[in-house]
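J.: Based on what follows, work out the 3D shape:
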Amino acid sequence: METSEAYPMNGGDGLHGYAKNSTLQGRIIDVCKAVAKEAIVEKLDMGVLDSSETFIIADLGCSVGPNTFTAVENIIEAVKSKYQSKGLNSKIPEFQVFFNDHVSNDFNLLFSSLPQDQRYYAAGSPGSFHGRVFPKASLHIVHSSYALQWLSELPKEIVNKNCPAWNKGKVHYGNSGDQVIQAYKAQYETDMNKFLQARAQEVVCGGLMLLIFPFIPNGIHPSQSASHLSMDLVGYSLLDLAEKVLYMQGIVSEEKVDSFNLPLYATTPQEFEAVVERNGGFSIERMEILPRSEFVNGNCPNGHQIATHMRAGFEGMIKRHFGEDIIDELFDLYAKKADEILIPAMVKSAEQGVNLFVVLKRKA
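T.: Okay, here's the model as predicted:
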């Protein structure tokens, strides 16, 4: 089993839990429903349908719902359509779904929230998806949404004061030097190679992986991305708190900010294609740019709404590094900065896709 740093989303069903603050991610799953169904109907091999009386689906990085349940239902509906299109109604199998995430994920909330009318047998499969989680050739379809941007660990160079890649004064790589960007990229490529190696063993030949993750377009510098700006604002807000040393009693200092970094990397399509090609276990069957989730329904969220979504994802790691006393004030600051800086940048780049939907097929 591969060990990996865990960065769980906020559990529980409270005000700041991920379950109540993941609607932006859910919108993209809804947008993908039609293209995912089309991909399954067109690309899933008939041999996969005949290989087992139980069809196995795994959602990697499932978190606490409800988005994972929507994605699974969409996949099951598409697989049934595939059988029906081939006149195999009587052979539609039973479905087994494995929900995977780190052991620190709130699986209690996940399973207590299971839809009452579920059409599958549900099971948890804890562990890092950067390593093996399932038996060989056991999975027919793998799904993962908004999880592959998370690194298994931070690049060690960026917190080393003696290294050219030391990321002083910043918590992400968007506005950092080339050495920092390259350190993040190298860690991402290492992690993705491990991910693909593990899935190449677990997915049956002809099986599919449906992946949704944030990206930046080829040729665009990270500093030009509004998505990266959303990460930078965490750092700006922390530095604002660091200036209030007397008020905060030294809980936040510039030195502490220097040693804190967000373990996320948004790849480019070109980089992703290169990693898949080097792995050799999968073919890229489809790659589509998706719209900004914030603008799917035509309404841009305000700073407070964006801040609550960010809090649901980052609160745990921030508490671990700085303690919990700063959380409310930090995200109040973030909300103000989002209104002033982030939202205008998002509106300006509203036509620029920031999410990628990819279909990979396990080669024979």
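J.: Going by C-alpha atoms from here, please, whenever you check contacts or count neighbours.
T.: Fine.
J.: Counting by contacts, list what the biggest strand by length in the chain packs against.
T.: Secondary structure assigned by DSSP state E gives strand 203-214 as the longest strand of the chain. Packing partners of strand 203-214 (3 or more CA pairs under 8 Å, 6 or more residues apart in numbering; DSSP states H and E): helix 23-43, helix 46-49, strand 139-145, strand 355-362.
J.: Can I get these in CSV including mean neighbour count and distance to residue 127?
T.: Below are the helices and strands packed on strand 203-214 laid out as CSV (neighbours: other CA atoms under 10 Å; distance: least, CA to CA, whole Å):
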stretch, mean neighbour count, distance to residue 127
helix 23-43, 18, 22
helix 46-49, 16, 26
strand 139-145, 24, 14
strand 355-362, 22, 22
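J.: Let me have those in TSV, adding distance to residue 322 as columns.
T.: Shown next, in TSV, are the helices and strands packed on strand 203-214 (distance: least, CA to CA, whole Å):
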stretch	distance to residue 322
helix 23-43	27
helix 46-49	49
strand 139-145	29
strand 355-362	31
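J.: Those: which one's closest to residue 341?
T.: Closest approach to residue 341 among the helices and strands packed on strand 203-214 (CA to CA): helix 23-43, 19.4 Å.
J.: Contacts for that closest one, please.
T.: 67, 70-71, 74-75, 77-79, 81-82, 145-146, 208, 210, 285-286, 290-291, 293-294, 296, 357, 359, 361 (CA atoms under 8 Å, 6 or more residues apart in numbering).
J.: Buried among these? Make that a ChimeraX selection.
T.: A single ChimeraX command suffices to select whichever of those are buried according to 16 or more other CA atoms under 10 Å:
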select :67,71,74,75,78,79,81,82,145,146,208,210,290,291,293,294,357,359,361
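J.: Among the contacts of helix 23-43, name the ones in strands.
T.: Secondary structure assignment by DSSP E places 145, 208, 210, 285, 286, 290, 357, 359, 361 of the contacts of helix 23-43 in strands.
J.: now, which of the residues you listed sits nearest residue 328?
T.: Nearest to residue 328, judged by CA to CA, of those is residue 145 at 27.9 Å.
J.: which residues sit in contact with the closest one?
T.: 29, 60, 61, 62, 211, 212, 213.
J.: Can you tell me which of the residues you listed comes closest to residue 120?
T.: residue 62 (15.9 Å).
J.: Quick one: classify that closest one as helix, strand or coil.
T.: Here residue 62 is coil, with the state taken from DSSP: H, G, I helix; E, B strand; the rest coil.
J.: what's the neighbour count on it?
T.: 26 (other CA atoms under 10 Å).
J.: In contact with it, which residues?
T.: So residue 62 contacts 68, 99, 100, 101, 144, 145 (CA under 8 Å, 6+ apart).
J.: To compare with the earlier structure, here is another sequence to fold:
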Amino acid sequence: MRVGANAATRLIIEAVAETLDVETFVSSHTFRIADLGCSVGPNTFFAVQNIIEAVQSKHQCQEGLHSQLPEFQVLFNDHTLNDFNTLFASLPPDRKYYAAGVPGSFYFRLFPNASLHFVYSSYAIHWLSKVPKLVVDKSSPAWNKGRIHCSNSEDEVGKAYEAQYVEDMACFLHARAQEVVCGGLVALIITGRPNGILHSQTTQNIIYDLLGSCLMDMARKGIINEEKVDSFNLPTYHMSPQELEAAVDRNGYFSIERMEDLPLSTEVGTLPRSQLLTSHVRAALDGMIKAHFGDVILDELFDLFRKKIEEEMPMIESGRTINFFALLRRKEMD
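T.: I've put the predicted structure just below:
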């Protein structure tokens, strides 16, 4: 993630210099930044500091070196289960901004009308607001029996996931259109899939398929109930750049100022790749799996998962995936 975030930093600095008109915001005296779906680690503060420095530089360039800089307020948002105490305890002591936490789903309104100048979200909006209802409905043709995602599932399952994505992105953009001032920016770092690539061909979904097969193996051994597997689905959807463009067009309140692929991580460490992938997946899904199945199965599940990744590494490496950066600008309309 850090590789993509570092590349996005350059794009954000360029975007602020080229696109942000600080004269529009001078009268407000406070420049507000929202980090939606923030993480707890240092990457969050790294990104925020770079945004602030870019805005300060643009302000001095546009208003003069001796002009009074605005005050900065950073609003850190995540779901209500996020560890905000850890976030606040790790805030940089030398920060030049006022910080606040805003719990809640970013698929709904979080802030007052026209109160935000810059919205940032990194590796967060591939999470859906919920699992599509139809995929856990036994009477539905989209019932996703024996699988945990839309990859390699029936067409109806894929359509249910796509419909949930379309609904969620409409809500996301509608909420931001009300919260962001005219001329304000929304910077998104997205883990997605290339245009024209099936969900089953992406690296992420190949990995999800392997995790699902591990759960089914454990069900066949009687370790867990098969019905519990049938009712477990991951609420993720890896959009393509074309899908994002279509969502922005439907919304109508934003223009896409920039869209660019980001470099993928080529992380090399002392751990074997299978162990590294397993640790990443476990960090992302541990809480969700524990809530559904309990914590007794976790070690056995991820040990089995690691072995399966080792066996299927060529298939994983054949997968297609992208991280991409999108910069949206709130149109001058209302």
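J.: Report the mean deviation for the longest strand of structure 1 after fitting onto structure 2.
T.: Once the two are superposed, strand 203-214 of structure 1 sits an average of 0.5 Å from its aligned residues in structure 2 (mean CA distance after the TM-score superposition for structure 1).
J.: where do the helices sit along the stretch 201-350 of structure 1?
T.: 226-242, 245-248, 254-258, 269-279, 303-322, 327-337, 343-348 (DSSP state H, counting those that start in this stretch).
J.: now the ones you listed as CSV including distance to residue 110 of structure 1 and mean neighbour count?
T.: Below are the helices of the stretch 201-350 of structure 1 laid out as CSV (distance: least, CA to CA, whole Å; neighbours: other CA atoms under 10 Å):
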stretch, distance to residue 110 of structure 1, mean neighbour count
helix 226-242, 27, 22
helix 245-248, 36, 12
helix 254-258, 33, 18
helix 269-279, 30, 15
helix 303-322, 15, 19
helix 327-337, 25, 19
helix 343-348, 32, 16
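J.: These: which one's closest to residue 182 of structure 1?
T.: helix 269-279 (12.2 Å).
J.: Please tell me which residues of structure 2 the closest one aligns onto.
T.: Aligned by TM-score structural alignment, helix 269-279 of structure 1 falls on residues 241-251 of structure 2.
J.: Have a look at how far, on average, that stretch is from structure 1.
T.: With mean CA distance after the TM-score superposition for structure 1, stretch 241-251 of structure 2 averages 0.9 Å from its match.
J.: any idea how far the residue with the largest distance to the centre of structure 1 is from residue 331 of structure 1?
T.: Ranking residues of structure 1 by C-alpha distance from their mean position (CA atoms, centre = their mean) puts residue 246 at the top, at 37.3 Å. Remark: distance between residue 246 of structure 1 and residue 331 of structure 1 (CA to CA, to the nearest Å) = 20 Å.
J.: What of residue 319 of structure 1?
T.: Residue 319 of structure 1 is 12 Å from residue 331 of structure 1, by CA to CA.
J.: again, but for residue 105 of structure 1
T.: Taking CA to CA, one finds residue 105 of structure 1 at 23 Å from residue 331 of structure 1.
J.: same question, residue 129 of structure 1
T.: 30 Å.
J.: Next: residue 139 of structure 1.
T.: Applying CA to CA, the value for residue 139 of structure 1 to residue 331 of structure 1 is 40 Å.
J.: one step back: residue 116 of structure 1: which of the helices of the stretch 201-350 of structure 1 is closest?
T.: Comparing those under CA to CA, the one sitting nearest is helix 303-322, at 25.6 Å.
J.: now that closest one: which residue numbers in structure 2?
T.: Going by TM-score structural alignment: helix 303-322 of structure 1 matches residues 274-293.
J.: Show me what the matching stretch is in contact with.
T.: Under CA under 8 Å, 6+ apart, the answer for stretch 274-293 of structure 2 is 224, 228, 232, 295, 298, 302, 305, 306, 307, 309, 310, 313.
J.: what residue of structure 1 takes the place of the second one?
T.: Yep, that's residue 228 of structure 2 we're talking about. By TM-score structural alignment, residue 228 of structure 2 lines up with residue 256 in structure 1.
J.: wait, what's in contact with that match?
T.: Each residue near residue 256 of structure 1 by CA under 8 Å, 6+ apart is listed here: residue 322.
J.: and what of residue 197 of structure 2?
T.: Taking CA under 8 Å, 6+ apart as the criterion, residue 197 of structure 2 is in contact with residue 320.
J.: how distant is stretch 302-320 of structure 1 from the center of its chain?
T.: Distance of stretch 302-320 of structure 1 from its chain centroid, counting by CA atoms, centre = their mean, to the nearest Å, is 15 Å.
J.: Can I take it that residue 91 of structure 2 is in a helix?
T.: No - remark: residue 91 of structure 2 does not belong to a helix; assigned using three-state DSSP, it is coil.
J.: What's the match for it in structure 1?
T.: When structure 1 is aligned by TM-score structural alignment, residue 91 of structure 2 is paired with residue 114.
J.: Number of residues surrounding that match?
T.: 15.
J.: does it really touch residue 69, like I thought?
T.: Yes - counting by CA atoms under 8 Å, residue 69 is a contact partner of residue 114 of structure 1 at 7.4 Å.
J.: hang on, the earlier thing: now the longest strand of structure 1: which residue numbers in structure 2?
T.: Strand 203-214 of structure 1 maps onto residues 180-191 of structure 2, going by TM-score structural alignment.
J.: Not counting that stretch itself, show me its contacts.
T.: 4-5, 8, 12, 20-21, 24, 113-126, 238-239, 321-333.
J.: related to what we said a few turns ago, go through the contacts of residue 62 of structure 1 and name the one nearest residue 181 of structure 1.
T.: Nearest to residue 181 of structure 1 among those, with distances taken as CA to CA, is residue 145, at 23.5 Å.
J.: What is the equivalent residue in structure 2 for the closest one?
T.: Per TM-score structural alignment, residue 145 of structure 1 is aligned with residue 122.
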